[in-house]
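**Q** model this:
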Amino acid sequence: MKVAAADLFVKVRERKPLVHQITNFVTVNDCANVTLAIGGSPVMTSSPSEVADMVKLADALVLNFGTIDDKALEAMEIAGKTANTLNIPVILDPVGVGATSYRTEQVTELLNKVTFQIIRGNASEILRLMGEDIVTRGVDSGELAISNAELALQAANKLNGVVVVSGAKDAISDGKHTSIIDNGNILLTKVTGTGCMATALIGTFSGVTDDFYSAAVAGISTMSISGELAAAKLQEDEGTGTFRVRLMDAISRMDKEIWMHEVKINEEIPN
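**A** Predicted coordinates:
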């Protein structure tokens, strides 16, 4: 799996996949730029009138619930169904699910209408997608008894797709195999949109393969490794603003060789 994930860095640079993203207005620019930084091509069309035509040109579709409203939901349903018909991978980022009844009800309805190949969220968001009675606080994850690895495995089997659970240790599972990424830096939690950007990266890698497990591993680990590299370059008088710029620099420089050298990955089957 590690070699398969590493090879995707080469494929993305060669193929420049078009990644259609219906995302939130807080992070739309960063999601577009991170897609470019890793080698993809972003398109951020969100009008219900044109998303079907745009998705037909895309290699992957990312749906992000960050600033959800009725118009965005309409566009997501149209785009998602179109992508499913054309076998284009669809990636869900259920930002803040569980915070409000509207958000929770709408993501549940969307899950019933659209098939998702990959879902990425924090632990509380993923638990809420599984039907657990948990309330999230904005986009933060609370303290939970279950490990990210166990949760990813259970969620992958229940939701019938690859699930990425973000946290201090990211976990990825397809229901049979589970990987733990032990990279990252606390500063990633101090910059708005790093989770959304990670999902954009996952979507970019998904646009060049049908091995969605490896795509998820490559995408989430790229963000975690880049956070480590960016933080390591900070000087004493530099803070989150400089970190944000250096994070994008690190992503733009990421390649197969750097990734293989830096990634801390373990495969685990939770009991």
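**Q** from here on, contacts and neighbour counts on C-alpha atoms
**A** Fine.
**Q** how about the strands in the stretch 151-271 of the chain?
**A** Listed in chain order, the strands found in the stretch 151-271 of the chain under DSSP state E, counting those that start in this stretch are 162-166, 170-173, 178-181, 265-267.
**Q** Export those strands as a markdown table, with columns for mean neighbour count.
**A** Converted to a markdown table, the strands of the stretch 151-271 of the chain look like this (neighbours: other C-alpha atoms under 10 Å):
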| stretch | mean neighbour count |
| --- | --- |
| strand 162-166 | 30 |
| strand 170-173 | 30 |
| strand 178-181 | 23 |
| strand 265-267 | 15 |
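**Q** closest one to residue 140 among the ones you listed?
**A** Using C-alpha to C-alpha as the measure, strand 162-166 is the one of the strands of the stretch 151-271 of the chain that comes nearest residue 140, at 10.8 Å.
**Q** one more, for comparison:
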Amino acid sequence: MTPNTAFEALRAQAPLVHCITNYVAMNIAANVTLAAGASPAMIHAPEEIADFAPIAGAVTINIGTLSAPWLESMKAAAVAANAASVPWVLDPVAHFATPYRAKAAVDLLTLKPAIVRGNASEIVALAGGIGSGKGADSGDSVADAQSSAMALASSHGCVVAVSGPVDFITDGKRSASVTGGSDLMPKVTALGCSLTALVGAYSAVAPSLEATVAAFVHFAEAGERAGKDALGPGSFSVAFLDALHTLQPGDLGEARVTWR
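**A** Next comes the predicted model:
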């Protein structure tokens, strides 16, 4: 399935995406998901999880603003999604920053996400290496994280995606690089977290590897278009949502993708 055929399926099906994400990311993640063509639901109460996760097309779990009740919900959502054969995506935000956060990420990883998306430092550390990240910011390059991503994908049977100037996505056997975007993208808070939500949306309509590539291409295409006229992060944010919305199936530049 190509990025454009996945995009066509996304727009045709408008899947429901159950997003458990952080306080900073809620608004932008919901808007990105909606602008792209899916339907976001920002639900995290433990009392609702077992009933809601199975009716979603996909579940996304982001540990950015972690707390004990939310972690309970995250684990319950992963279990419920797996039981219902609903794909779920893990975003281990800054999991290396504290022991509590690190254990939460490892515990969630053992619940078998279909896809893991993070920056280079997050992926290096999740694979057992020592990265040089600071908080949610990566201090490592995507190239530094490629071997870690492949090892993580192979050992856990999932797709691993590393965000950066040139993104890297792998299932341990096949890999793809995606180019594009804008230098302004890292200047917008939680834009990476919103990419996780978009990956979830695509995973509801396409196989995990192809879905992840399609989401990254959609993001890169919209980012490049938005960056052409933006004056800074504020105007870029508005232009980016507009670009996600106005792009149509057939507009995703598949030359952005290099398979190996």
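**Q** circling back to that earlier point, which one of the strands of the stretch 151-271 of structure 1 lies closest to residue 90 of structure 1?
**A** strand 162-166 (11.0 Å).
**Q** counterpart of the closest one in structure 2, which residues?
**A** The alignment of strand 162-166 of structure 1 onto structure 2 (TM-score structural alignment) spans residues 159-163.
**Q** so residue 127 of structure 2 sits right up against residue 154, yeah?
**A** No: with contact defined as C-alpha atoms under 8 Å, residue 127 of structure 2 does not count as touching residue 154 (10.7 Å).
**Q** before we move on, the earlier item: can you lay out the strands of the stretch 151-271 of structure 1 as a markdown table showing distance to residue 226 of structure 1?
**A** Listed next are the strands of the stretch 151-271 of structure 1 as a markdown table, based on distance: least, C-alpha to C-alpha, whole Å:
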| stretch | distance to residue 226 of structure 1 |
| --- | --- |
| strand 162-166 | 15 |
| strand 170-173 | 14 |
| strand 178-181 | 13 |
| strand 265-267 | 15 |
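**Q** right, so of those, which gets closest to residue 203 of structure 1?
**A** Among the strands of the stretch 151-271 of structure 1, strand 162-166 comes nearest to residue 203 of structure 1, with 12.3 Å by C-alpha to C-alpha.
**Q** Counting by contacts, list what the closest one packs against.
**A** strand 118-122, helix 123-129, helix 148-159, strand 170-173, helix 212-232 (3 or more C-alpha pairs under 8 Å, 6 or more residues apart in numbering; DSSP states H and E).
**Q** what angle do it and helix 212-232 make?
**A** For strand 162-166 of structure 1 against helix 212-232, the angle by axes from the mean of the first three to the mean of the last three C-alpha atoms, to 10 degrees is 20 degrees.
**Q** how many neighbours does the nearest residue to residue 206 of structure 1 once chain neighbours are set aside have?
**A** Among residues not flanking residue 206 of structure 1 along the chain, residue 215 sits closest, at 5.3 Å (C-alpha to C-alpha, 6 or more residues apart in numbering). Taking other C-alpha atoms under 10 Å as the criterion, the count of residues near residue 215 of structure 1 is 27.
**Q** Grab the most central residue of structure 2 for me.
**A** residue 196 (1.9 Å; C-alpha atoms, centre = their mean).
**Q** That one corresponds to which position in structure 1?
**A** By TM-score structural alignment, residue 196 of structure 2 lines up with residue 199.
**Q** Can you name the residues that contact that match?
**A** Contacts for residue 199 of structure 1 (C-alpha atoms under 8 Å, 6 or more residues apart in numbering) come out as 62, 91-93, 120, 219-220.
**Q** Which part of structure 1 matches stretch 238-247 of structure 2?
**A** Aligning stretch 238-247 of structure 2 against structure 1 (TM-score structural alignment) gives residues 245-254.
**Q** picking up where we left off before, give me whichever of the helices and strands packed on strand 162-166 of structure 1 is most buried.
**A** Mean neighbour count (mean count of other C-alpha atoms under 10 Å) peaks for strand 170-173 among those, with a mean of 30.
**Q** Helix or strand: which one has residue 63 of structure 1?
**A** Using DSSP states H and E, residue 63 of structure 1 falls within strand 60-64.
**Q** Report the distance from that strand to the chain centre.
**A** Distance of strand 60-64 of structure 1 from its chain centroid, counting by C-alpha atoms, centre = their mean, to the nearest Å, is 9 Å.
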